[in-house]
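Participant: Predicted coordinates and the sequence they were generated for:
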Amino acid sequence: MLSILFFCYLTGFSLGIDIHQFPSNVISKTGSEVVLFCSHEQASHRVILWYQKSPGDEDLKLIGYGYGQFNNDSVEETFKKHFRLDGDLQSAKKNLSLSIVGLKVEHTATYYCATREAHYFSDAVNIHQPPSELVRDGEQSVTLKCEQDSDQIYYMYWYRQASSGEMELVAYSASKDASSIEAPFNNSKYTMTRRELRRTELQIHPAEAKDSAVYYSVSITDSAHCASTSEAIFGGGTKLTVLDKNIPITPPKVKIFYPSEKECRDYDRKKKRTLLCVASDFYPDHVSVYWKRNGRNITNGVATDPAAKKEEKKYKITSRLKIPLEEWVDPNNKYTCIVTFFDGKNYTDYNDNIEGLFLKHIIILNLLFKIAITRGYYMRVTQNAKVSYTVLIVKSCVYGAFVCFLVWKLQGKRGKQRK
C-alpha cells in the first residue's frame, strides 16, 4: 500500500535583515551540551528557523522553527531527542537559541539560522487540501490537489519530504498555465497543472512504493512580484565539531613546496609560478589558511580548498599561491603560508616560509644557465660544490706543502756546494 500525506502552507520571506548568529566555531566532547544563539531586530520577521548541514551533504535539514511562539512540536521529529529551542519572538529583539544535548559525533555539522516574515492564516485566505491519499503500488497515477481563495497568490510550489527528513522541490508555478518540474524529478513521472490561478495539481504516474512521502504544496503571497520576498535570510552559520574521544586534538604540520620542475623549465616570463602549501595531520578540521609576502597579506592568486579533507582519522588542506615571475625571482621577497587552528579554546597560527637566500641562487642558475631548478636539485648542487671546494682547498694545501719541501731541499743542496 502506498501512503501519501500532503499539506498546504501560505508563506512569505524577505531580504535585507541583519542576523546575529554566534558562536561561529564550537568544539565539544561527546555527551556534553552546546547552545547556539540567533537574533535580529526586524519587527515583521517573527519566524526564526534552524538548519543543519552535515559534512559532505549538499542539503540543509530543517531542525525546527519558532513562529511567533513555539513549543516542543516546533522541533522536527528526527531531531527531538537531542535538540531544544528556546527564546523570545515577541519582543523588539527577537531571538531563538538552539541547544544540543547529549552530543554525539554525528552531530558534527554547520548550523544555520534563518528568518522570514510571518504571514498568518486569515479569514480572507482559505486553503483547502485533502489530508491524505492512499493508493496501491503500481496504479496508473495519483493526483494531489491544493486550492486557495486569494487572487494575490502568484507562486505555488510542490515539495516532497522523504522519510530521511530531507525536503526536495518537485515543481513550481509562477502563474496560471505555467509550471516547471525540477531535477532530479522529470516530466515523464511528475506533472504539475494550474488551470486556474487558485488551484494546482501534482500528478505522479505511475505510483510506486518508493514515492511514499509527505508532499507539501506551498503558496507564496508576493505583493512585490517576487522582487525581494521569496528568500529567507540566513546567518553566517556555526560550525560544530563533536570530538571523537579516540582521536586527540592535534595541530597541523605546515609545509611549503616550491614550484614544480615543469614550471621551472618554462621560461615564459608572462606565466606565473605556483607555491603549494600543505597543512596535514590535524584534528579537528577548524582551520583557515592565508598567505603573506614580507609580512603583508596576499589575496590575489590564492586558491584554497573549500574544506579540509579527512584522511583516515586526521585532516589535510592545501592552498596554492600563483605569483608573477618577476616577484618570484626578487631576492627581497619572503613568502609565508599561515594556518590558523582552533582547538576549542584558542586560535593558534602555524606557518612555513621561503627564505630569500634560496631565491638569490636559483635566479642565477635558472635565468643565466637555463637550468630547471627545484629545491632538491639546488641542495644537491650546493652540497656538491661545498665538497668540491673542500677537496680543492685540501689539494692546494698539499701542493703548497710539497712545493715548500722542494724549495727547502734545493736550498740545502746549494748550501753544501758552496762549502
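Facilitator: Structure received.
Participant: rest of the way, CA atoms for contacts and neighbours
Facilitator: Fine.
Participant: Tell me if residue 32 really is in a strand.
Facilitator: No - under DSSP: H, G, I helix; E, B strand; the rest coil, residue 32 falls outside any strand and is assigned coil.
Participant: Report the separation between it and residue 134.
Facilitator: Separation of residue 32 from residue 134 (CA to CA, to the nearest Å): 43 Å.
Participant: can you check residue 119 too?
Facilitator: 31 Å.
Participant: Presented hereafter is structure B, for comparison with structure A:
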Amino acid sequence: MAVKFQQSSSIIANQNASVSIECSHDDSSLTVMLWYQHRPDTRSMMLIGYTYAINTNYENELEKQFKMERTTLLNGSLTVLSASPSHSAVYFCAANATAIIFDPSSPKTVHQNTSVEINCHHDDNNMEIMLWYKQLQNGQLKLIVYSYIGFSPDFEEDFQENFGIKRPDTQTGTLSIFNKRVRDFQVSVLICTKGTETNSQPVCFRQGTRLIVQEPNIYITEPKVKIFKPSEKEGPRSRTLVCVASGFYPDHVTVTWLINGDKAENGVSTDSVPQRKDKYYTITSRLMIPREKWYNPTNTFKCNVLFFNKFNNTDHFDEIKGIEGKNAISREKYMKTTQAAKLSYTVLILKGLVYGVFVGALVWKLQGTIGKQ
C-alpha cells in the first residue's frame, strides 16, 4: 500500500524571514525522515539531512541554514532559518527505513532522437530494488520504473516503450531512454532511489513544497500570455503552436494546453524552468498537432498558465482558432457542397423513376399488342 504524505503547499516568503515546511505521513515502519532541496539551476537533488528518532544529521554544515525537527514518528518539519534568494527551490520530504548514500550524477546534454543512459549507484548491498522517478514541471515526482535483481523491470504505463533498465549488481543501475522519447525529457530531472524485497517503495516521495524567497524591490507580477501561429514552412504532416508567457514574477507557473476544451496530453513540450531576463521571467511551451487539426477553423487551441501570486493560483491564457487551408473545407462550403450533392442525387432518383415508368409503360404496351395478334 502506498504511503500517504501531507506536505506544506507553495510558499512565497520575504527575504531574511524564517520559513517552516511541515511534513507528515502514515507509515510508522519508516522511521527515517529525509529532506531534499531541488534548485532549478543545479538540475540535481541535494540531501539536506535526515532525522532518526532523536538523532539529527545534516550534510556539509547545512545546519547553519536549516533546522530539522521531529515532533512525532510521523511528523516533522524543515525550517529555513534566514531565507535568501538562494533558498528558492522545491523541498521534498521523504521517508525511509534506513539512510543510505547515493553517488551524485552530473547533468547530461544530448540531441533529440538519440539514446541516453543515466547511471545510479548507492552504498547499501541489502537494497535489491531500484526505482526511477521523473520530476515534473510542477515539482511532483512520477514513477518511471522499478527493477528487482533477477526479474524483468516493471515500467509504469506511460513509460513502457523506448526505455530500458540494466542492473549489473545490487548497488548499480542504468536507465536508458531511446530515440524519440528523449524529446519528452527536455531539461528534466531524473531521480534514482532504492528498496528491499519486503518494501518496494521504502524511500517515499510525494509532491514537494515550492519555496520562493521574494527579492527586494521586485513586486509580484502576473504573466502575459501569447500564442504564435505555426510556420507555413513546417513539414507536411504537423504544425507547431508556440505559447510564450512573459513578464511575470516570481517563477511559479504551470503551463497547460487545451484543444476544444480538452487537455492535450501528447505533443506538448514545455521549458522545465522559466528563463529570467532582468527582473522578470519568461516560459515557452510548444504544442505539435497533426496538420489537418490546424487547417480546421472549428478547432480552438488554448494555452493556460497557472500562476501562484502568494495567496492563490490564478489562470492566464490566450487562445487561437485553426485556419482554413488550401486542402481544408469550411463549414459553409461543406454545407453547400453537401446540399448540392443531395439535390443532384434527388434529381438522379427522379430521372430513374421517370425512366422506370416509361420502360414499364412500353413493356405493357408491347405485351398488349402481342396479345391482340
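Facilitator: Cool, the structure landed. The model shown is predicted, which means the values in this text are computed figures rather than measured ones.
Participant: Please work out the TM-score for the two chains.
Facilitator: The TM-score (TM-score structural alignment, normalised by the length of structure 2) is 0.59; 247 aligned residues with a CA RMSD of 3.1 Å.
Participant: still on that earlier bit, so for residue 119 and residue 134 of structure 1, which sits in the more crowded spot?
Facilitator: For residue 119 of structure 1 versus residue 134, the count of surrounding residues by other CA atoms under 10 Å is larger for residue 119: 18 against 12.
Participant: So the more buried one: helix, strand or coil?
Facilitator: Residue 119 of structure 1 - assigned by three-state DSSP - is coil.
Participant: Please report the distance of it from residue 68 of structure 1.
Facilitator: From residue 119 of structure 1 over to residue 68 of structure 1 (counting by CA to CA), the distance is 10 Å.
Participant: Residue 4 of structure 1 too?
Facilitator: 29 Å.
Participant: With neighbour numbers in mind, choose between these two.
Facilitator: The neighbour count for residue 4 of structure 1 versus residue 68, taken as other CA under 10 Å, is higher for residue 4 (18 against 15).
Participant: now the strands: where do they sit in the stretch 1-150 of structure 2?
Facilitator: Assigned by DSSP state E, counting those that start in this stretch, the stretch 1-150 of structure 2 shows strands spanning 5-7, 11-14, 19-25, 32-39, 44-52, 55-58, 66-70, 75-80, 89-96, 116-121, 129-135, 141-148.
Participant: Make a markdown table out of those and add distance to residue 237 of structure 2 and mean neighbour count.
Facilitator: As requested, the strands of the stretch 1-150 of structure 2 are exported to a markdown table (distance: least, CA to CA, whole Å; neighbours: other CA atoms under 10 Å):
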| stretch | distance to residue 237 of structure 2 | mean neighbour count |
| --- | --- | --- |
| strand 5-7 | 44 | 18 |
| strand 11-14 | 44 | 19 |
| strand 19-25 | 48 | 19 |
| strand 32-39 | 38 | 23 |
| strand 44-52 | 37 | 20 |
| strand 55-58 | 54 | 15 |
| strand 66-70 | 53 | 19 |
| strand 75-80 | 51 | 19 |
| strand 89-96 | 39 | 25 |
| strand 116-121 | 27 | 17 |
| strand 129-135 | 30 | 22 |
| strand 141-148 | 30 | 21 |
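Participant: Distance to residue 327 of structure 2 for the ones you listed - can I get that in TSV?
Facilitator: What follows is the strands of the stretch 1-150 of structure 2, written out as TSV (distance: least, CA to CA, whole Å):
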stretch	distance to residue 327 of structure 2
strand 5-7	53
strand 11-14	51
strand 19-25	56
strand 32-39	48
strand 44-52	48
strand 55-58	65
strand 66-70	62
strand 75-80	60
strand 89-96	48
strand 116-121	40
strand 129-135	41
strand 141-148	41
